[in-house]
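Asks: the following comprises the amino acid sequence and a computationally predicted model.
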Amino acid sequence: MEDKRTLRKKYLAARANLDPKKRSGASRIIAQHALSWPLYRSVKVTLLYASFREEVETWDLIRESLKRGKIVLLPRTFVEEKTLRLYQIMRPEKDLSPGYAGILEPRPDLPEATRPPEIIFVPGVAFDVHGGRLGYGGGYYDRLLKEYPEAIRVGLAFGVQICPRLPLEPHDQLMDFLITEEGLIRTRCGPSP
């Protein structure tokens, strides 16, 4: 089995090589799959992320979730503590500003979230159908997911990011579901949808 560094390079390249129009179209389809999912429609508090570079674009999902009356949380990165903290946003175009590595994050003057997320949408470099996730190497999401064990964990990915099996370490947190342009995938550790 290839090591994490090799796999990270391979899957980042696969994602980057997607045609930008195809990537945008697939992102819209992924958002629609999420929005039409009965389980997602039933939750009130959702944690999303501001997509960056070639990640699955989350702007449609953020805006539509707000329109539907959901409480939308986004993370802010605290590098010194190696943690993510959650903040409620209401107006993405005004509530976000460039943060760590230029990623859009909730502005520092916003109050921290007071309610825990019921569902967490997670970015990643690669995922597998067993629930494995390969992140960017900082461990931020693994630490965050450990804080909210009751939340449903959903990896958002393009089909080219799904691999047969990822090498996992004890601290790696598993996904319950994956959503790609092909639809919803319940992982081996996920509850019934």
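Replies: It's in.
Asks: from here on, just use CA atoms for contacts and neighbour counts.
Replies: Fine.
Asks: from Ala16, how far off is the residue nearest in space to the middle of the chain?
Replies: The structure's the chain has its C-alpha centroid closest to Val122; by Cα atoms, centre = their mean the separation is 2.0 Å. Between Val122 and Ala16 the computed distance is 18 Å (Cα to Cα, to the nearest Å).
Asks: ok, now Lys146?
Replies: Taking Cα to Cα, one finds Lys146 at 29 Å from Ala16.
Asks: same deal with Tyr140?
Replies: Taken as Cα to Cα, the span from Tyr140 to Ala16 is 22 Å.
Asks: repeat that for Ala113.
Replies: 33 Å.
Asks: okay, those two: which has more neighbours?
Replies: Ala113 (17 against 13; other Cα atoms under 10 Å).
Asks: quick one: neighbours of the closest residue to the more buried one other than its chain neighbours, just the number.
Replies: Among residues not flanking Ala113 along the chain, Tyr87 sits closest, at 4.6 Å (Cα to Cα, 6 or more residues apart in numbering). By other Cα under 10 Å, the residues close to Tyr87 number 22.
Asks: do the one 4 residues further on as well
Replies: Counted by other Cα under 10 Å, the residues lying close to Arg91 total 12.
Asks: and what of Gly190?
Replies: Residues near Gly190, counting by other Cα under 10 Å, number 19.
Asks: tell me the secondary structure of it, please.
Replies: At Gly190, secondary structure determined by DSSP: H, G, I helix; E, B strand; the rest coil is coil.
Asks: just the strands in the chain please.
Replies: 45-47, 71-78, 83-89, 96-98, 104-106, 119-122, 126-128, 133-134, 152-156, 162-163, 177-180, 183-186 (DSSP state E).
Asks: distance to Asp60 added to those, as TSV?
Replies: Converted to TSV, these look like this (distance: least, Cα to Cα, whole Å):
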stretch	distance to Asp60
strand 45-47	14
strand 71-78	13
strand 83-89	14
strand 96-98	15
strand 104-106	15
strand 119-122	14
strand 126-128	22
strand 133-134	23
strand 152-156	13
strand 162-163	22
strand 177-180	15
strand 183-186	17
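Asks: comparison target, given below:
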Amino acid sequence: MPQSVPSKQQLRRDLRARRRALPAIQARAAAQALPALLRTLPDWPHLQHVAGYLAADAELDPAPLLVDLHSAGKQIYLPIIQPDSSLLFAPWTPGEALQENRYGIGEPARRDTLRGAAELDALLLPLVGWTREGRRLGMGGGFYDRSLACAATVLKIGLGYSVQEVSLLPADPWDIGLDYIATGEALLDCRV
């Protein structure tokens, strides 16, 4: 008998609750482990333009990784939500001024040099849920899927806790998969 898959809405509710229930010490340890994990990527030396995000709603915090990327001389970008609900990415240096978007999430105040996802080498994506095959569940706005639709070559790295792993996720035709998932405990290659 085939296994039934809960709706995306139900999964989001359950997985966000799991994420919020994670002890703070465990969440910090996962965030601190990200730089060492990502340095093991075969593509690491070639990644120069990397977009991240600012953690919200108990997401795995990429801040230590963004600082590490900056220290390694890589250009960091953060997403800026566009009127069409796609994302463009603005250069950002840790500590630079931010302004809140309509969701209360900081975006770079400096917007003079925006890039599309196709102009990046890698994109770090926040995860609500994920599978080992690289399927991802986000918050449901479609921002990343819209932005990645024309960016086939960008390396897509999902950041999420191991408690967010599920065996099955409902899929829509527009869903964009991941190349890697970093949990703070492991770096998983979804392309194999």
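Replies: Now that the structure is in, tell me what you want to look at. Computed from a predicted structure; not experimentally measured.
Asks: relative to Ile71 of the first structure, how far out is the residue nearest to Ala113 of the first structure?
Replies: Distance from Tyr87 of the first structure to Ile71 of the first structure, by Cα to Cα: 10 Å.
Asks: picking that back up, just give me the match in the second structure for the residue nearest to Ala113 of the first structure.
Replies: Alignment note (TM-score structural alignment): Tyr87 of the first structure maps to Ala90 of the second structure.
Asks: roughly how far does its match sit from Ala17 of the second structure?
Replies: Using Cα to Cα, Ala90 of the second structure is found at 31 Å from Ala17 of the second structure.
Asks: over to Asp145 of the second structure?
Replies: Separation of Asp145 of the second structure from Ala17 of the second structure (Cα to Cα) stands at 23 Å.
Asks: tell me which residue of the second structure lines up with Phe158 of the first structure.
Replies: Checking with TM-score structural alignment, Phe158 of the first structure has Tyr161 as its match.
Asks: actually Ile29 of the first structure, not the one I wrote
Replies: Using TM-score structural alignment to pair residues, one finds that Ile29 of the first structure aligns to Ala33 in the second structure.
Asks: contacts only, for the nearest residue to its match once chain neighbours are set aside.
Replies: Closest residue to Ala33 of the second structure apart from its sequence neighbours, by Cα to Cα, 6+ apart: Gly184 at 5.1 Å. Counting by Cα atoms under 8 Å, 6 or more residues apart in numbering, Gly184 of the second structure touches 29-34, 37, 160-161.
Asks: what do we get in the first structure for Ala63 of the second structure?
Replies: Aligned by TM-score structural alignment, Ala63 of the second structure pairs with Trp59 of the first structure.
Asks: quick check: buried residues in the helix with the most length in the first structure?
Replies: Ranked by residue count and defined by DSSP state H, the top helix of the first structure is helix 20-36. Using 16 or more other Cα atoms under 10 Å as the test for burial, helix 20-36 of the first structure gives 23-24, 26-35.
Asks: count of neighbours near the nearest residue to Arg19 of the second structure once chain neighbours are set aside?
Replies: What sits nearest to Arg19 of the second structure in space, not counting adjacent residues and going by Cα to Cα, 6+ apart, is Ala58, at 6.2 Å. The number of residues packed near Ala58 of the second structure is 16, by other Cα under 10 Å.
Asks: any idea how far Ala58 of the second structure lies from Pro126 of the second structure?
Replies: Shown here: Ala58 of the second structure relative to Pro126 of the second structure, a distance of 10 Å by Cα to Cα.
Asks: got it, and Ala182 of the second structure?
Replies: 10 Å.
Asks: how about Gly95 of the second structure?
Replies: Remark: distance between Gly95 of the second structure and Pro126 of the second structure (Cα to Cα) = 20 Å.
Asks: again with Ala118 of the second structure
Replies: Noted for Ala118 of the second structure: a distance of 18 Å to Pro126 of the second structure, by Cα to Cα.
Asks: those two: which has the busier surroundings?
Replies: Pro126 (24 against 17).
Asks: residues in contact with the more buried one?
Replies: By Cα under 8 Å, 6+ apart, the neighbours of Pro126 of the second structure are 53, 55, 59-60, 138, 158-160.
Asks: of the residues you listed, buried ones?
Replies: 53, 59-60, 138, 158-160.
Asks: need the nearest residue in space to the aligned partner of Pro111 of the first structure in the second structure, chain neighbours excluded.
Replies: Applying TM-score structural alignment, one finds that Pro111 of the first structure aligns to Thr113 in the second structure. Excluding the flanking residues, the one nearest Thr113 of the second structure by Cα to Cα, 6+ apart is Ala90, at 6.2 Å.
Asks: how close does Leu125 of the second structure sit to Gly52 of the second structure?
Replies: With Cα to Cα as the criterion, Leu125 of the second structure and Gly52 of the second structure are 7 Å apart.
Asks: same check, this time on Gly142 of the second structure
Replies: The gap separating Gly142 of the second structure from Gly52 of the second structure is 17 Å, by Cα to Cα.
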